[in-house]
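Asker: whatever this is, show me its structure:
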Amino acid sequence: MRSLPRTFDTPLPIDAVLDELLRTLQQRNAAVLVAPPGAGKTTRVPLALLDEPWAAGKKIIVLEPRRIAARASAERMAKTLGQRAGETVGYRVRFGSKISRTTRIEVVTEGVFSRQILDDPELTGVAAVLFDEFHERSLDADLGLALARDAQTGLREDLRLLVMSATLDGARVGKLLGDAPVVASEGRAFPVETRYLGRRSDALLERQMADAIATALRADTGSVLAFLPGAAEIRRTQTFLAERIHDAATEIVPLFGALDAAVQDRAIAPAPKGQRKVVLATSIAETSLTIEGVRIVVDSGLARVPRYEPDIGLTRLETVRASRAAVDQRRGRAGRTEPGICYRLWDEPQTASLAPFTQPEILSADLSSLVLDLAQWGVSNPATLSFLDAPPAPALKEAKNLLRELDALDADGRITEEGKSLRALALPPRLSRMIVDAHRFGTGEAAADIAAILTERGLGGDSIDLDARLDQFRRDRSQRAVSARDMARRWAAQVASGELVPDGGTATHLAHSGRANGLAAPSPLAGEGRGGGATTAVSRLGTPTPDPSPQGRGEPSSRAPRTRGERRESSRDSKRSSVQAAVELSTGVMLAFAFPDRVARNRGNGSFVLANGRGAMVEQTSALARAPFIAVGELTGTAASGKILLAAPILQDEIERHFADHIEVADEIFFERGAAALRARRRTTLHAITLSESPLAISPSEESARILADGLIALGFDRLPWSKTARQWRDRVMFLRKAEGESWPDLSDDALIARRADWLVPALHDKTSLKDLSASDLSDAVMALLPWDLRARLDREAPTHFEAPTGSMLAIDYEAEQGPTIAVRLQELFGLDTHPSIARGSVPLVLELLSPAQRPVQVTRDLPGFWRGSYAAVRTDLRGRYPRHPWPDDPASALPTRRAKPRGT
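Answerer: Predicted structure coming up:
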């Protein structure tokens, strides 16, 4: 085994494979290192690579998924060398960097690296890039690896790439890197015992976690690391623990991303001698951190992950069961420095049902920043790069649409000068757009403060009102808030100084592809590329959906072309090329610069409809619940019933002045159900929300007739003024269609509804309501559907009446279930020895034979058969009851009659 440097005082499992790894990277320019938690890969491997010949005089960049891991790793490596961070080993993260001219190992967050390589594709002076904990599969890690591999194959064949992980499919990553060798380190430093506690569904998670931690403290020695899904659960668990633990020698500390760096450092520092520590952490502590003295892990088995939902155009946090890889990582935290114990709040058989790995962020994220970065790289199709998982096509399309709306991409998907300006701010594109637009009104600094709050969870408190958060943020003296304000000032200064796009820069090219990168000047910020891991919505402009009329009817309507200003010129549009005189923009206006699709109108009782057509609620106790219009920065929930988490009021005249390019003024005709009539209005709309409207007079036209017809059909086909004659006429035509075939038109309800443009719309050309349509108008309209040559045949083959031998005209019922039917007194058919029929004799009429009192006595389709058969029984039964009526022995030859015999005969 390779002898350890003097500074490597403590042997680690990774030491056994260091020689193999160094030989591999001497011979190949890419490798994969798979090593379990606690093996020492994060802090030992970069130091081991420093003295390699291929690294002489160059830097090694190490990527970490989180700021705390980057700082802690750099500090630990520096301590190993007997130095301070910023000398041989340094770090670069949002809100702070320790780098000097002598720094050889630079530990950075994944977003920082993405910006570094985009600004310098050749990675000048860099010998190797190490992707630590790659199994977490963040969007920036996937992007960084794809860009680094592209640069390696096209520009820097000597650049070494090393992907490191504890729970990774090494062979799959190796294939992505050109069949790179996989080096595996076996075994943990120390064994870990697993104890399954189960979890009750009828008790609070936090209470059960507190119970489990208290039990572990009583049963075992050492400090405790407990995993919970989020900050809220951590605070509640901390409260429950304080009720159970009264030992002054036990310190309870939280650990999550929204804490000050000093508080985080305190959490990962070893407990003082003779004391114990309970660290309540999110998944931030899963990887790359070693907390001295921890030999107990209590795992809730839950994680909180961002999920982008295209249907509602936002990213929301979702609590899910952690993957098997994640819980294995957590378990490993207990065995970093000595044998440990892991308590799990689930039953052992449930482990097998966990997902093998955490879903890669690229499959469920908003891809607008990724697409903009790829456009800066000169790539419009991600398939040309080496992504372990391809970005989903629908999400890519959506991201491109948003970036075109922001003027960041042109029609061909190439980055514009405006796009370069937006990307240079190291923020999500929408927030960059907000600062740039606000700067042109002299309020860039205020917009930068808003961007800081939106990208750093917890800054400014948790008020729904953005103005309240801004006020608290500006008064906050914590180190995290001070650093965030400094960064916001730099964003604003960067925009104000015009340092967003290089002057006359020369495009660089990848040698193997000839793609122009069109690179922007390096950002003066030491910030992360995605705004520091924001979990709030940074998404597409929602697709507008029709806004219901004020009465909530949503019936068919017509929108005429814009009648005032086809595309209004907004103050933002007209001044994008120059800075205006300072204007005091409201917080709501600046927020809407980023999210014009989330301007919302109050529907009452705290209910709002957003410009993208979604519905959302705000707490009725908030003053925002009474604002006519608001701009929404954060919301969660479903498309129909979202919950607003952050917003600011905005006035209607501000909307009309600053967002005129999104506003439409249109004359509309719509159908009002209650009145069954047309109404007309002039509406001013911002996508799906109505800003104002006024009534208009209606001038009947073909278009208004179509809307009225659609509205009447939706109201109910039977609501049309159908006369008995019209219904019978339709029944006769439908009878002949069934009897003779499709030469007769289909006049069923469904067919007439489908063909309403042929008969109903013409009948409504001069009408504006149902009451204007008479029964005769309707009859004439539907009867016009029958060709002239069939009209005479209709009367012959499907007559309205049958003439009885007595001369009586008997109505034929074409609606009868058994077929065309007549009801006739038996005596009126005497002397008729053939059965009556229609449709040229092909269809016999159904005869409902009546007694002299008009009561049914027999139904037949064979009158001669009736005379010969059952008539005798009917005669016997009825002649005693009706003695004054004739009951001849031979009805087929008797005279028909409508009358009774005279009395006394």
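
Asker: CA atoms for contacts and neighbours, from now on please.
Answerer: Will do.

Asker: Gln858 and Leu849 touch, don't they?
Answerer: Yes - Gln858 is in contact with Leu849 according to Cα atoms under 8 Å; the separation is 5.2 Å.

Asker: who has more neighbours, these two?
Answerer: The neighbour comparison of Gln858 against Leu849 (other Cα atoms under 10 Å) goes to Leu849, with 22 against 15.

Asker: count the neighbours of Leu367 for me.
Answerer: Around Leu367 there are 27 residues (other Cα under 10 Å).

Asker: let me know the helix or strand that the nearest residue to it once chain neighbours are set aside is in.
Answerer: Nearest residue to Leu367, sequence neighbours excluded (Cα to Cα, 6 or more residues apart in numbering): Ala399, at 5.6 Å. Ala399 is part of helix 393-405 when elements are defined by DSSP states H and E.

Asker: any idea how far that helix is from the middle of the chain?
Answerer: Chain-centre distance of helix 393-405: 13 Å, with Cα atoms, centre = their mean, to the nearest Å.

Asker: other SSEs contacting it?
Answerer: helix 368-377 (3 or more Cα pairs under 8 Å, 6 or more residues apart in numbering; DSSP states H and E).

Asker: and stretch 330-343, what's buried?
Answerer: 330-337, 339-343 (16 or more other Cα atoms under 10 Å).

Asker: mind listing residues that contact that stretch?
Answerer: Stretch 330-343 has contacts (Cα atoms under 8 Å, 6 or more residues apart in numbering) with 36-39, 188-197, 212, 225, 227, 285-287, 290, 292-299.

Asker: may I ask which two of the buried residues of stretch 330-343 are separated the most?
Answerer: Thr337 and Tyr343 (17.6 Å; Cα to Cα).

Asker: now do the strands in the stretch 801-905 of the chain.
Answerer: Ranges of strands within the stretch 801-905 of the chain are 801-803, 809-811, 821-825, 837-838, 843-844, 846-850, 856-860, based on DSSP state E, counting those that start in this stretch.

Asker: actually, the stretch 251-400 of the chain.
Answerer: So, for the stretch 251-400 of the chain - with DSSP E, counting those that start in this stretch - the strands run 276-281, 294-299, 302-309, 314-321, 340-344.

Asker: leaving out sequence neighbours, find the closest residue to the most centrally placed residue in the chain.
Answerer: Most central in the chain under Cα atoms, centre = their mean is Glu309, positioned 2.0 Å from the mean C-alpha point. For Glu309, ignoring the flanking residues on the chain, the nearest one in space by Cα to Cα, 6+ apart is Thr315 at 6.1 Å.

Asker: could you report the neighbour count for that neighbour?
Answerer: 25.

Asker: next one: it from Glu52, what distance?
Answerer: 44 Å (Cα to Cα, to the nearest Å).

Asker: ditto for Asp667
Answerer: 74 Å.

Asker: more crowded one of those two?
Answerer: Shown here are Asp667 and Glu52; by other Cα under 10 Å, Asp667 has more neighbours (20 against 13).

Asker: what packs against the helix or strand hosting Leu225?
Answerer: Leu225 is located in strand 223-227, with elements delineated by DSSP H and E. Secondary-structure packing of strand 223-227 (3+ Cα pairs under 8 Å, 6+ apart): helix 205-219, strand 276-281, strand 294-299.

Asker: second input sequence below; structure requested for side-by-side comparison:
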Amino acid sequence: MIRTAALDALPVREAVPALVSALDGHGTAVLCAPPGTGKTTLVPLVLAGLVGGGPRRRVVVAEPRRIAARAAARRMAWLLGEQVGGAVGFTVRGERVAGPNTVVEVVTTGVLLQRLQRDQELTGVDVVILDECHERHLDADTVAAFLLDVRETLRPELRLVAASATTDSAGWARVLGRGSPGGAPVVEAAGVSYPVETVWAPPARPVRPPHGMRVDPAQLTHVASVVRRALTERTGDVLCFLPGVGEIARVAGQLAGVDAEVLQIHGRAPAAVQDAVLSVADHRRVILSTAVAESSLTVPGVRVVVDSGLAREPRMDHARGLGALATVRASRAAGRQRAGRAGREAPGAVYRCWAEAEDGRLAAFPSPEIRIADLAQFALQAACWGDPDATGLALPDAPPAGAMAAAREVLVAVGAVTPAGGVTARGQRMARLGLHPRLARALLDGSAALGGRRAAEVVALIGEEPPREYGDDLAGAWRRARAGGDAYAARWRTEVGRLERAAGATAEARPRTPLGSGAVPDDAAAGLVAALAFPERVAKARGEGIFLMAGGTAAELGDGSPLRSAPWLAVAVADRAPHSASARVRLAAVIDEDTARTAAAHLLSDGEEVHWEDGDLVARAAERLGAIELAVRPLRAPDPALVRAALLDGLRAEGLGLLRWSPDALALRARLGFLHRTLGGAWPDVADDRALLERADDWLEPELSRARRRTDLARIDAGQALNRLLPWATGEAARLDELAPERLEVPSGSRIRLDYSAEHGQPVLAVKLQELFGLAQTPRVAGVPVLVHLLSPAGRPAAVTADLASFWQGGYRAVRAELRGRYPKHPWPEDPATAEPTRHTNARLRR
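Answerer: Sure, this is the predicted structure:
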């Protein structure tokens, strides 16, 4: 019997007529409805004609998470007074509860994506509702783009609704209404009127911000204390949001002894625990949850939310091929969703574990997954759809070009697409497996080598990382899962069955390289599958617990790992903390070199390597597996072009000081630098090493081509080489000594070397004062007055001037008064203009 009273109590019913009208007129609509209004439950039933008397239509509701899909189906079935599997059913990965009479089917976005690839017309479906589209999961964005493509090209009658509580309604209206003036209609529903009080509860002392996966233990201790506070200050159940399973476990440990049942809900939680959380209880509860409880789910009895303010987002290091989850500050939209959980049934409160002043600095919405995640699976889906570059898809955000290029490289390496981007038959098989392309490759090739069951077991372990207590040894974790009776082992066995069936349905004729499935032990089998999935992560030992992966990144094992002494590893799960040079190995298996060569055959190379290393040229023939050196022998006759390039690299790295710079060569460089600054034109720029290296062909040949090592560079006379840069073609080179003379003759007859080394200054003439008697004006070089450093008889600076005339008239008297008592044997005439210039003392002059 239909529960009419419960249906009538859902606030979204007031917006349903406008939604139906929008769909009748435009075929697409955006539904904005706050939490608790019934958008996930009443709207599908009305659009399907199961309530309200409308025409019967088949409706598919796409949810971002399995737990939400199951819960939504159960709630709708309850409202109809039925069991799940009748008029309302659900399908998630590895589980389907639906029948021939199912009219409303709730599926995960991943399941819907697979259906669209098998049947682009989505035959038999009249309406698709994309629920919680504000979360911006990649699968949801992709599904929306594919459905809009279907509407435009194949089925204009297919109706499409994007529904959320806190979405960017204007953005989704533009996407769904592509080509329509004003976009798709936006229908808004009034929310539940129960107020939610905000209590700001920041830590008393500063805590370290999240870093990678790490959350400051002091922050978790504070969250636990806020939960205890909320239990004493408020009534009803407490729902606490934390970023991940590990944080949930730690906070649960700190809540031991509270007067309430402590439950943990997340994507890996057993079905029994999920059912207990979503059921009415006769006792007080504290529910510790990840983001799975942000939306779609109504947790009965909750009157208080404690929000840690943290969330997990995927991050992809494309250069290293390492993906990981990162802990970030939750967006304001997520904060509103979380707070709304407290006001679904009655007035409530949200305790926010940060300061009110910080709230305005938070991001408005979560980062779209397409901007930050690994795009290999998306790129394969797009290629299978017929749009490899995804340029024709109506996506809310375009995929970053760099991430798509990295994804294309992965797909080419596993044989899923051609270098031009077209999907291969193998790629089509991979896409049907519902796995990341790397894992799909491991399942297909591993099944051919080991048998479908064993390959599926290892792929299932890698695809859903086992609990940390299983350890970091993949083979050991495999044995534990086989024998285990815990919740993870149960989920693992279900996934193994799905993968074994899928592998059998998409089996290839034979493996690329026969590996002999008959007698491969479990440890070797685990390593083979992991290496097939992540060939760039096969790793060779560099020391105890330290490895170099083929992709070029160092990897480290934790203390106490049983894998620390292995010569080779296949790393299945690894992450790299921000600013860390090494990856942390989370799950790996021991392999041998032959397995590494087989799995990563596309990374094998054998060729000449000539490069600058540790201060000298290294020339060798090397066989490599990516960045891993397998075998090396010295090269007696390396390619001269490679040698020359390597020597230039050395000069760039260590500077032109590797050449022989005599005092004359340094002086010539300074003179040429002065002329370039002063006259420009044909006079070359020689002051900057980079400028000189760019013109290496003009001045370092043929000496550079004859060099073979560092010592050969040291024999090159830099001054002689620099002469090649003089402007010989214009004839200006002949004027070098005229324009920038090496020496100047002074009145005493001495020829004094000029110093041109001041980078932006004048040439310097450092000369004893007595040698300039009678010189009225400052000498000039290339029209520039020299800077005269007047020296005492002992050669020490006495004065500096660029205007000798002014010095003789004023400054000389002060210098004479100070120095003639110190140097009485030297002439200090009152009138230097008429005195005889000299290098000698008075006694020499009298002679």
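
Asker: buried residues in the strand holding Leu225 of the first structure, which are they?
Answerer: Buried, per 16+ other Cα under 10 Å, within strand 223-227 of the first structure: 223-227.

Asker: now swap in stretch 196-212 of the first structure and tell me
Answerer: 199, 205-212.

Asker: isn't Ala325 of the first structure up against Thr167?
Answerer: Yes - at 5.8 Å, Ala325 of the first structure and Thr167 qualify as touching, with contact defined as Cα under 8 Å.

Asker: who touches both of those two?
Answerer: With Cα under 8 Å, 6+ apart, Ala325 of the first structure and Thr167 have no common neighbours.

Asker: on that earlier part again, now the buried members of the contacts of stretch 330-343 of the first structure.
Answerer: 36-39, 188-190, 192, 212, 225, 227, 285-287, 290, 292-299.

Asker: assess the claim that His135 of the first structure and Ser165 are in contact.
Answerer: Yes - contact status for His135 of the first structure versus Ser165: in contact at 5.9 Å, counting by Cα under 8 Å.

Asker: hey, which helix is longest across the second structure?
Answerer: helix 487-505 (DSSP state H).

Asker: buried residues, that helix. List them.
Answerer: Result for helix 487-505 of the second structure [16+ other Cα under 10 Å]: buried residues 488-489, 491-493, 495-503.

Asker: so how far is stretch 45-65 of the first structure from its chain's centroid?
Answerer: That offset, for stretch 45-65 of the first structure, works out to 41 Å (Cα atoms, centre = their mean).

Asker: before we move on, what about stretch 398-405 of the second structure?
Answerer: 12 Å.

Asker: what span of the first structure lines up against it?
Answerer: Aligning stretch 398-405 of the second structure against the first structure (TM-score structural alignment) gives residues 390-397.

Asker: who touches that stretch?
Answerer: By Cα under 8 Å, 6+ apart, stretch 390-397 of the first structure touches 310, 362-363, 366-368, 371, 382-383.

Asker: check stretch 95-104 of the second structure too.
Answerer: Against stretch 95-104 of the second structure from outside (Cα under 8 Å, 6+ apart): 44-45, 48, 57-61, 84-91, 105.

Asker: mind running it again at 10 Å?
Answerer: The contact list for stretch 95-104 of the second structure, computed with Cα atoms under 10 Å, 6 or more residues apart in numbering, reads 44-45, 47-50, 56-61, 66, 70, 73, 76-77, 84-91, 105-107, 125, 127-128, 494-495, 498.

Asker: show me the helices in the stretch 51-200 of the second structure, by range?
Answerer: Chain-ordered helices for the stretch 51-200 of the second structure, with DSSP state H, counting those that start in this stretch as the definition, fall at 66-80, 109-118, 138-153, 169-176.

Asker: give me every residue that touches the equivalent of Arg266 of the first structure over in the second structure.
Answerer: Alignment note (TM-score structural alignment): Arg266 of the first structure maps to Ala276 of the second structure. Contact partners of Ala276 of the second structure, counting by Cα under 10 Å, 6+ apart, are 263, 265, 299.

Asker: and the contacts of stretch 390-397 of the first structure, which are buried?
Answerer: By 16+ other Cα under 10 Å, those give 310, 362-363, 366-368, 371, 382 as buried.

Asker: between those, which is closest to Pro891 of the first structure?
Answerer: Pro310 (81.0 Å).

Asker: so that closest one is in contact with Asn612, correct?
Answerer: No - Pro310 of the first structure is not in contact with Asn612 according to Cα atoms under 10 Å; the separation is 11.8 Å.

Asker: what is in contact with Gln858 and Leu849 of the first structure at once?
Answerer: With Cα under 10 Å, 6+ apart as the test, Gln858 of the first structure and Leu849 both reach Leu826.

Asker: picking up where we left off before, could you list the buried residues of the match of stretch 398-405 of the second structure?
Answerer: Applying 16+ other Cα under 10 Å to stretch 390-397 of the first structure flags 391, 395-396 as buried.

Asker: let's verify the residue nearest to Ala526 of the second structure when sequence neighbours are not counted: helix, strand, or coil?
Answerer: Sequence neighbours aside, Ala475 is the residue nearest to Ala526 of the second structure in space, at 5.7 Å (criterion: Cα to Cα, 6+ apart). State at Ala475 of the second structure, reduced to three classes by DSSP: H, G, I helix; E, B strand; the rest coil: helix.

Asker: any idea what Ala475 of the second structure aligns with in the first structure?
Answerer: Using TM-score structural alignment, Ala475 of the second structure pairs with Asp467 in the first structure.

Asker: got it, and Ala376 of the second structure?
Answerer: That one, Ala376 of the second structure, aligns with Ser368 by TM-score structural alignment.

Asker: how far away is its match from Arg576 of the first structure?
Answerer: From Ser368 of the first structure to Arg576 of the first structure the distance is 21 Å (Cα to Cα).

Asker: if we can go back for a sec, wait, the residue nearest to Leu367 of the first structure sits on Leu370?
Answerer: Yes - Ala399 of the first structure lies in contact with Leu370 (Cα under 10 Å); the separation is 8.6 Å.

Asker: sorry, back to before: of the buried ones among the contacts of stretch 390-397 of the first structure, closest to Leu829 of the first structure?
Answerer: Pro310 (74.9 Å).

Asker: quick one: what's aligned to the closest one in the second structure?
Answerer: Pro310 of the first structure maps onto His318 in the second structure, by TM-score structural alignment.

Asker: look up the closest residue to its match, ignoring the ones flanking it.
Answerer: Ala406 (6.3 Å).

Asker: then Leu569 of the second structure?
Answerer: According to Cα to Cα, 6+ apart, the nearest residue to Leu569 of the second structure is Val590 (4.6 Å).

Asker: what about the counterpart of that neighbour in the first structure, how many neighbours?
Answerer: Counting by TM-score structural alignment, Val590 of the second structure lines up with Pro649 in the first structure. When neighbours are defined as other Cα under 10 Å, Pro649 of the first structure has 25 of them.
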